[in-house]
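Asker: Pasting the sequence and the predicted coordinates here, then a few questions.
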Amino acid sequence: MRIITILILMLFISCKDNKSTISIENEQLGNKNILIPEFQSIIDSSNVVGSILIYDLDKDLYYSNDFEWSNKSNLPASTFKIANSIIGLETGVIESDTAIFKWDGEKKWLKEWEQDLLLKDAFQYSCVPCYQEVARKIGVKRMNEYVQKLNYGDLKIDSVNIDNFWLKGESRISQMQQIDFLKRFYNSELPISERTEKNVKKIMVMEETDQYKLSGKTGLSTDEGKYNGWFVGYLELKNKTYLFATNFEPKKAFDLDAFIKKRIDLTRLAFQNLNILK
């Protein structure tokens, strides 16, 4: 009986110490940054390296497996289509959410791009040629001015790269910066019109059910042979809102189609791990 009592006591002390360690780790990171080891397990089991970052808008808390990676900057890739849409609408380059991008009849990288596309379709299909046209019409001067107004990452924009600066080169943004931008956008704190905000929020909606609404944008870049994947956006429940920015890279051997799919899949798994989604 004495042995059993000692074992129970040791187990209690062990559990207490473990909770204390987690608490200390979170204090060291800052009480707003909560390490979630299960996110790392999701990453490790998926043949990728990177970070899942989720922000609780109401509690002002960040959840991630790797806050160092979350502060690491990468090319924004097609996540910049959020800002590009905003700037296009604000400058009048994009007239409204009913604007149509005409297909030029040329063969494109994706079959979905080989048709006339409404703004929402161009956004959801991530039509690179459509948004390259928008960027060229906005021009270097206005693009730089608006990027600064929006306080969006650290972008290097000039006359040479005006239609691809978000896909290759020196432009960078971190997951933390993505969340900051999305937070200001969601809270109507950006210096943009109500009309623009409403239209961009409309085209960002990916899925809507009785329980939640998911809005976001994926991104994929390959710079000097290195792939990098994004999924950023926000998840709205009845009484809660979460912002997210997932970023990762494949390990040496990988399947590109599977890698592309994982951007959304791993984010969903993280929300399920936090019991936010079922």
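Answerer: Arrived safely, thanks for sending. Numbers count the residues shown, from 1 in each chain.

Asker: switch to C-alpha atoms for all contacts and neighbour counts from now on
Answerer: Noted.

Asker: pretty sure Trp230 is in a helix, no?
Answerer: No. Read with DSSP: H, G, I helix; E, B strand; the rest coil, Trp230 is strand and lies in no helix.

Asker: All the helices of the protein, residue numbers only.
Answerer: For the chain, applying DSSP state H gives helices covering 2-29, 37-44, 67-70, 80-91, 119-124, 128-138, 140-150, 175-186, 194-204, 256-273.

Asker: adding another structure so you can compare the two:
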Amino acid sequence: MTKLFNTSKLVPAFVFVSFYLIVASCTPDNIKEDDSLKTFFDEHKSTGTFGLYSNGTGSFNIYNLSRFADSTYTPASTFKIVNSLIGTELGIVPNDSTVLDWGFRVSGRTECDTPLTMREAFRRSCPNWYQKLAQKIGVATMQRYLDTLGYGARYKKFVIKNNLDTFWLNNDLKVTADEELGVVKKLYFNQLPFQNRTQELVRNMMLWEDNANYKLYYKTGWGTTPSGNQLGWIVGWIEENKHPYFFALQVESPDSKIDMKTVRLSILKNILKKYGFFEGKK
């Protein structure tokens, strides 16, 4: 793969990677709207959307299609995928064992408020570590990468203002679930404009379950909507018999007491189980 990014020169702005045309490029015959998945959200008194893309057949199973393809929300910690790619490509964090001093901001989470490697910060989803990384990347460089990737540009270009360390957390930057799925799909196939090594490093950090039947890769996210509802994400893929299936799950709840960490993973696994995953037969 030709190296598009390096530490001294960024690709021209016209090299634009589209993430949100996956659903748009499908025909109605390739999309199955599955309203039966609503029961998994109802169990937790929540709303949301889910999409599963089979790379082998080019087909989609989607619950709440309009929300999946057209509605934008804060990416929250799913942005750590992009942040990690940029930081690694620039050499700020040469590998996932690089320790970055978190002293820029204390999160109040004991497991985060200590020197961490990138792998630890990614998997613990520590905001302070990645806020420091964003500061090291800088406004101009971060903006150019976002422009090149087209990330968060579903309806208009996103511009970083005085929010370099918070734009992915506070509803300034917004993405669709379709766009989130597009990111992980391109990441899997080394189709993002980063070196293969960079993409492989980030993929490896996303692997949570690996056994004889399947491999499950994902990144979570948690935030709030402008109205104050909890918003949870899980984006990634499940691989069985070397066949990848990409997914994006988004869960929204007005209940401030809901354990979103548990709920989002429960919904994901129940949906995947319904579709016959985890048995190594796909």
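Answerer: That came through, no problem. From a predicted model like this one, the values you see are computed outputs, not experimental measurements.

Asker: Now the TM-score, please.
Answerer: In this superposition the chains share a TM-score of 0.84, using TM-score structural alignment, normalised by the length of structure 1; 249 aligned residues with a CA RMSD of 2.0 Å.

Asker: Quickly note the distance from the counterpart of Ser66 of structure 2 in structure 1 to Ile42 of structure 1.
Answerer: Superposed on structure 1 with TM-score structural alignment, Ser66 of structure 2 falls opposite Glu68. Using CA to CA, to the nearest Å, Glu68 of structure 1 is found at 17 Å from Ile42 of structure 1.

Asker: Looking only at neighbour counts, state which of those two leads.
Answerer: Using other CA atoms under 10 Å as the criterion, Glu68 of structure 1 and Ile42 rank with Ile42 on top: 19 against 10.

Asker: Pull the contacting residues for the most centrally placed residue in structure 1.
Answerer: Residue closest to the average C-alpha location in structure 1 (CA atoms, centre = their mean): Val232, at 1.7 Å. Residues near Val232 of structure 1 by CA atoms under 8 Å, 6 or more residues apart in numbering: 79, 178-179, 216-218, 243-246.

Asker: give me the number of residues near the closest residue to it other than its chain neighbours?
Answerer: Spatial nearest neighbour of Val232 of structure 1, chain neighbours left out: Ala245 (4.2 Å); criterion: CA to CA, 6 or more residues apart in numbering. When neighbours are defined as other CA under 10 Å, Ala245 of structure 1 has 28 of them.

Asker: same thing with Asn241 of structure 2?
Answerer: For Asn241 of structure 2, the tally of surrounding residues (other CA under 10 Å) stands at 12.

Asker: you'd agree it is up against Ala212?
Answerer: No. Using CA atoms under 8 Å, Asn241 of structure 2 is not in contact with Ala212; the gap is 9.2 Å.

Asker: What separation do you get for the nearest residue to Phe101 of structure 1 once chain neighbours are set aside and Lys81 of structure 1?
Answerer: Of all residues not flanking Phe101 of structure 1 in the chain, Leu117 sits nearest, at 5.1 Å (CA to CA, 6+ apart). Using CA to CA, Leu117 of structure 1 is found at 15 Å from Lys81 of structure 1.

Asker: Compare these two (neighbour count), which wins?
Answerer: Just comparing Leu117 of structure 1 and Lys81: by other CA under 10 Å the higher neighbour count belongs to Lys81, 27 against 20.

Asker: ok, the more buried one - contacts?
Answerer: Counting by CA under 8 Å, 6+ apart, Lys81 of structure 1 touches 123, 126, 131, 217.
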